[in-house]
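Asks: 3D, please:
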Amino acid sequence: MGTNGDIPTLIVLVLGDSSVGKTSFVHTVCHDQPLSSPPPVTVGCHIEIKLYERRDRHQNPNLFFIEFHDVGGSIQHKNSRSSMFYDEFHGIILVSDLTSRQSYDNLKEWLYEVIRYRSRQKLPTEFTPEVLQNFDIPLLLVHTKFNESNGTSLLNNSKSSNMTNNHSFSSSSLLPNYNRKTTLANFLNCDEIFIDCYSNKRFSIDTPNVAKLNSFFEKMIKKASVEPVEQLPQFDWFASENHYIH
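Replies: Predicted coordinates for the structure are as follows:
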């Protein structure tokens, strides 16, 4: 956990396919207002910072800088982005587009890309539940374009592959039934947010989403205060220089 003056800094990786709305989501969270139009495609990594104040102001420290590393999703940069952006972080936000079934199915591959890079163990080529057994990094799912989806994916006829006989992704709507979580959120045991990044509604007063985001921040703070990410023993993390594109 770094510091900026007297205020600690926590780093969040924001990952997902290109054009799913990562930059728009981060802007909404950090500036408390949506972008007026879709931003250009991110090349490299776009960084935004939010000052987070804990609800319990008696806790010390009660202020944190949350540094969002919005990593470009271009497949052309897959081989280079790992060594440039995955060395230091305290949490991961995985972003999908509700109108694109493929972007949802690809979230597990984004997570596995990080796990493969940060582990010295020989891991399977395909994502399996076993690779998560020792992965203890706070996660949050964000699903964008809620207003455009009408509760279903435009690719709702696509079939997703089973990870095991007992773990598979929903094959129709990306939205959970009866307010339950999506299959992936249950599988990863994390919260998820459904959002329209271009809505005029201020994110700061959207209570359910803000509560989940704050809970995610608190998990990062708790984890970082106990044990730095780069020293987690289960995956035998290795240190290397940090390379960021600002």
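Asks: C-alpha from now on. contacts and neighbour counts both.
Replies: Noted.
Asks: Any chance you could list what contacts the host helix or strand of Asn147?
Replies: Asn147 belongs to helix 146-149 when assigned by DSSP states H and E. By Cα atoms under 8 Å, 6 or more residues apart in numbering, the list of residues contacting helix 146-149 from outside reads Leu98, Thr99, Phe194, Ile195, Asp196.
Asks: what about the residue nearest to the spatial centre of the chain, distance to Gln59?
Replies: With the centre of the chain defined as its mean C-alpha position, the nearest residue by Cα atoms, centre = their mean is Ile93, 0.9 Å away. Taking Cα to Cα, to the nearest Å as the measure, Ile93 and Gln59 are separated by 25 Å.
Asks: how far away is Glu88 from Phe68?
Replies: As defined by Cα to Cα, Glu88 lies at a distance of 12 Å from Phe68.
Asks: Neighbour count for those two, which is higher?
Replies: Just comparing Glu88 and Phe68: by other Cα atoms under 10 Å the higher neighbour count belongs to Phe68, 26 against 22.
Asks: Following up with a second sequence; could you model it the same way so I can compare the two?
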Amino acid sequence: MEQHLPLTPEWTSPSSSERSIQWKLQREPPHVSEVIYFVEFYDKNSSISKSRVDKNPLYKNIDGMVLVYNMEDMQSQDHLHDWMYGPLLEISQRRHSNHKRLLNRQHVPILVVGTMLDRLHKRPLRRYGTIAHQLGAEEMLLNCLDPHSLDEKTRNHGKVCNFLNRAVDFKMFVP
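Replies: The predicted model follows:
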């Protein structure tokens, strides 16, 4: 059965409603009414180019950020490091009247995902200079060939659930 999702406003991202992912979070205690949360993925490297002015409304309403980099090309992590200050600045200016430090651990929830673990000859050591360490964020490394890497009760599944719960809390408690 095909579900029909609401259309995504054009200014939010180059994605279509067919590619949007709907996450229904199970939380304790159960709410009187079920609330559905949507996660929209925004690809900053999309072929559709948007100016900074077009991106501002998107950045101001971010409740969580998932930063994905290619472990085969560590420059992709450097590019994320350079890019993330735009959204963090917009969030800080909109939601925090006292202009909290951008990299404060109490800031917008961030999950860092390293992909292509399966293509590396040896697993990378945890380094203190990684973007996840600098942001005080959790990091998960994904083997793109392992269909069970996000199964229930795995460490990665726990990290995703924790991130989504923190994003919901951020939305509710930091308007």
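Asks: circling back: where do the contact lists of Glu88 and Phe68 of structure 1 overlap?
Replies: Counting by Cα under 8 Å, 6+ apart, the shared contacts of Glu88 of structure 1 and Phe68 are Ile11.
Asks: sorry, back to before: wait, is the residue nearest to the centre of structure 1 part of a strand?
Replies: Yes. With DSSP: H, G, I helix; E, B strand; the rest coil as the criterion, Ile93 of structure 1 is part of a strand.
Asks: Give me the aligned partner of it over in structure 2.
Replies: Residue mapping for Ile93 of structure 1 onto structure 2 gives Val66, with TM-score structural alignment as the criterion.
Asks: quick one: contacts for that match?
Replies: Listed by Cα under 8 Å, 6+ apart, the contact partners of Val66 of structure 2 are Ile110, Leu111, Val112, Val113.
Asks: and of these, the nearest to Pro124 of structure 2?
Replies: Val113 (13.5 Å; Cα to Cα).
Asks: Confirm for me that that closest one is in contact with Met140.
Replies: Yes. Distance between Val113 of structure 2 and Met140: 5.0 Å, which falls inside the contact criterion (Cα atoms under 8 Å).
Asks: count of neighbours near Gly44 of structure 1?
Replies: Here the count is done by other Cα under 10 Å, and Gly44 of structure 1 has 19 residues near it.
Asks: Identify the residue of structure 2 aligned to it.
Replies: So, by TM-score structural alignment, Gly44 of structure 1 is matched to Pro14.
Asks: right, and its match touches Ser46 too?
Replies: Yes. The pair Pro14 of structure 2 and Ser46 passes the contact test of Cα under 8 Å, sitting 7.3 Å apart.
Asks: Quick check: Lys201 of structure 1 vs Glu113 of structure 1, distance?
Replies: Distance from Lys201 of structure 1 to Glu113 of structure 1, by Cα to Cα: 34 Å.
Asks: more neighbours, the two?
Replies: Glu113 (17 against 13).
Asks: quick one on the thing from earlier: which contacts among the contacts of Val66 of structure 2 does structure 1 share?
Replies: When these are mapped onto structure 1 and scored by both residues aligned by TM-score structural alignment, their matches' Cα atoms under 8 Å, the shared contacts come out as Ile110, Leu111, Val112, Val113.
Asks: Much appreciated, bye for now.
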